[in-house]
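Novice: heads up, no residue letters with this:
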């Protein structure tokens, strides 16, 4: 039996809070997207779900390492940018791009992406889904299908935008100054588990 593909589900958090809880309409929509990914056989990391939709919110020094571990562990990122575009989602997309994770980026009609987000496709595989009617059932299906496909295919299928290494550098030689991403267990309050959940919660 093969391991399930792993999808990091990124979406705005703070802009959908009322008090300390995610508002019900947003919870239902994002929950449907998560359920569709699970039904497609993926393990899913979603901070909203993992943090009890706001009820069990983590402080910044815990949620940032937790989310980073989720991005590192995933096979693809499925992201709703938000309108206005969420700074947190932008950070997660930056992590994903440097790790060359394939990205499904859902963008509301009229939302303004920064040039940095517009240029993500120059460093990793990005498929953009334009949302005419927000995160409706059709958009959920399109996003989930694309994320499951990209998680299986990986970052390089159909992509020629990123060179493997600059000419003249031998294979196996790392760029000067590059460091491995490591999170020390002693500073990791959630034990190194990337928080991927399967069909049983």
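Specialist: In hand now; what should we look at? All of these numbers come straight from a predicted model, not from anything done at the bench.
Novice: hey, let's count contacts and neighbours off CA atoms from now on
Specialist: Will do.
Novice: Which parts of this structure are strands?
Specialist: Assigned by DSSP state E, the strands in the chain fall at 6-10, 17-18, 21-22, 43-45, 76-80, 103-108, 126-131.
Novice: Among these, which comes closest to residue 65?
Specialist: strand 43-45 (13.0 Å; CA to CA).
Novice: Would you point out which residue is most central in this protein?
Specialist: residue 77 (3.4 Å; CA atoms, centre = their mean).
Novice: where's that residue relative to residue 94, distance?
Specialist: From residue 77 across to residue 94, the span is 11 Å (CA to CA, to the nearest Å).
Novice: Residue 130 now?
Specialist: From residue 130 across to residue 94, the span is 20 Å (CA to CA).
Novice: And residue 35, by the same measure?
Specialist: With CA to CA as the criterion, residue 35 and residue 94 are 25 Å apart.
Novice: again, but for residue 111
Specialist: 18 Å.
Novice: For the protein, just list every one of the helices.
Specialist: Along the chain, counting by DSSP state H, helices occupy 24-39, 47-50, 60-73, 87-98, 115-118, 137-153.
Novice: what's the most buried one of those helices?
Specialist: Of all the helices of the chain, helix 47-50 carries the top mean neighbour count, a mean of 21, counting by mean count of other CA atoms under 10 Å.
Novice: Could you check how far it is from the centre of its chain?
Specialist: 12 Å (CA atoms, centre = their mean, to the nearest Å).
Novice: then this one, side by side with the first:
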């Protein structure tokens, strides 16, 4: 296990995945994040994730609270991991920008055959980015396993 990583910030699309009528997040997307949180925690890593923190959309923080909290958590993380979203998730892209500016190691999980913003595709030119392209969950889990060992 790579001892340099103790604290992970896990980001991804959020608000658009929450049904405005039910207040519930899409179950497939929720399970994908839960599986990743479990993957990291089983390896002794601490994971900060806004989706879980805000009860999967049932308890959204105010814009001021979540902005400050996420910035502080990204500032103190050892590794930033994100699904950038396709279509692009505005909040996730801001967090990716913060992680880049704060010189954090970044892993971007990119689904094959999806279109991503040019600044996501070219980020490795200015930041410490590892791109993990995947078709299925097992694809990125095995690549994360390699990265962490």
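Specialist: Sure, I can see it. Because the structure is a prediction, the values reported are computed rather than measured.
Novice: In TSV: the helices of structure 1, plus distance to residue 3 of structure 1.
Specialist: Listed next are the helices of structure 1 as TSV, based on distance: least, CA to CA, whole Å:
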stretch	distance to residue 3 of structure 1
helix 24-39	13
helix 47-50	21
helix 60-73	13
helix 87-98	21
helix 115-118	31
helix 137-153	11
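Novice: ok, residue 59 of structure 2 to residue 75 of structure 2 distance?
Specialist: Using CA to CA, one obtains 23 Å as the distance from residue 59 of structure 2 to residue 75 of structure 2.
Novice: And residue 33 of structure 2, by the same measure?
Specialist: Residue 33 of structure 2 is 21 Å from residue 75 of structure 2, by CA to CA.
Novice: so stretch 117-128 of structure 2 matches what in structure 1?
Specialist: Under TM-score structural alignment, stretch 117-128 of structure 2 corresponds to residues 114-125 of structure 1.
Novice: okay, and the common contacts of residue 77 and residue 94 of structure 1?
Specialist: Common contacts of residue 77 of structure 1 and residue 94 (CA atoms under 8 Å, 6 or more residues apart in numbering): none found.
Novice: quick revisit: so how far is residue 72 of structure 2 from the aligned residue in structure 2 for the residue nearest to the centre of structure 1?
Specialist: Aligned against structure 2 by TM-score structural alignment, residue 77 of structure 1 finds its counterpart in residue 80. Counting by CA to CA, the gap from residue 80 of structure 2 to residue 72 of structure 2 is 13 Å.
Novice: And for residue 129 of structure 2?
Specialist: For residue 129 of structure 2, the distance to residue 72 of structure 2 (CA to CA) stands at 20 Å.
Novice: same question, residue 34 of structure 2
Specialist: From residue 34 of structure 2 to residue 72 of structure 2 the distance is 22 Å (CA to CA).
Novice: Over to residue 149 of structure 2?
Specialist: 27 Å.
Novice: Map residue 99 of structure 1 onto structure 2.
Specialist: Residue 99 of structure 1 maps onto residue 102 in structure 2, by TM-score structural alignment.
Novice: so who does that match touch?
Specialist: By CA under 8 Å, 6+ apart, residue 102 of structure 2 lies in contact with residue 75.
Novice: Which positions in stretch 112-130 of structure 1 come out as buried?
Specialist: 113, 117, 120, 121, 123, 124, 125, 126, 127, 128, 129, 130 (16 or more other CA atoms under 10 Å).
Novice: Give me the distance between it and the centre of its chain.
Specialist: 13 Å.
Novice: just curious, which of the buried residues of stretch 112-130 of structure 1 is nearest to residue 141 of structure 1?
Specialist: Distance to residue 141 of structure 1, by CA to CA, is smallest for residue 129 among those, at 10.9 Å.
Novice: Would you convert the strands of structure 1 into TSV that also reports distance to residue 90 of structure 1?
Specialist: Shown next, in TSV, are those (distance: least, CA to CA, whole Å):
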stretch	distance to residue 90 of structure 1
strand 6-10	9
strand 17-18	18
strand 21-22	19
strand 43-45	17
strand 76-80	9
strand 103-108	11
strand 126-131	14
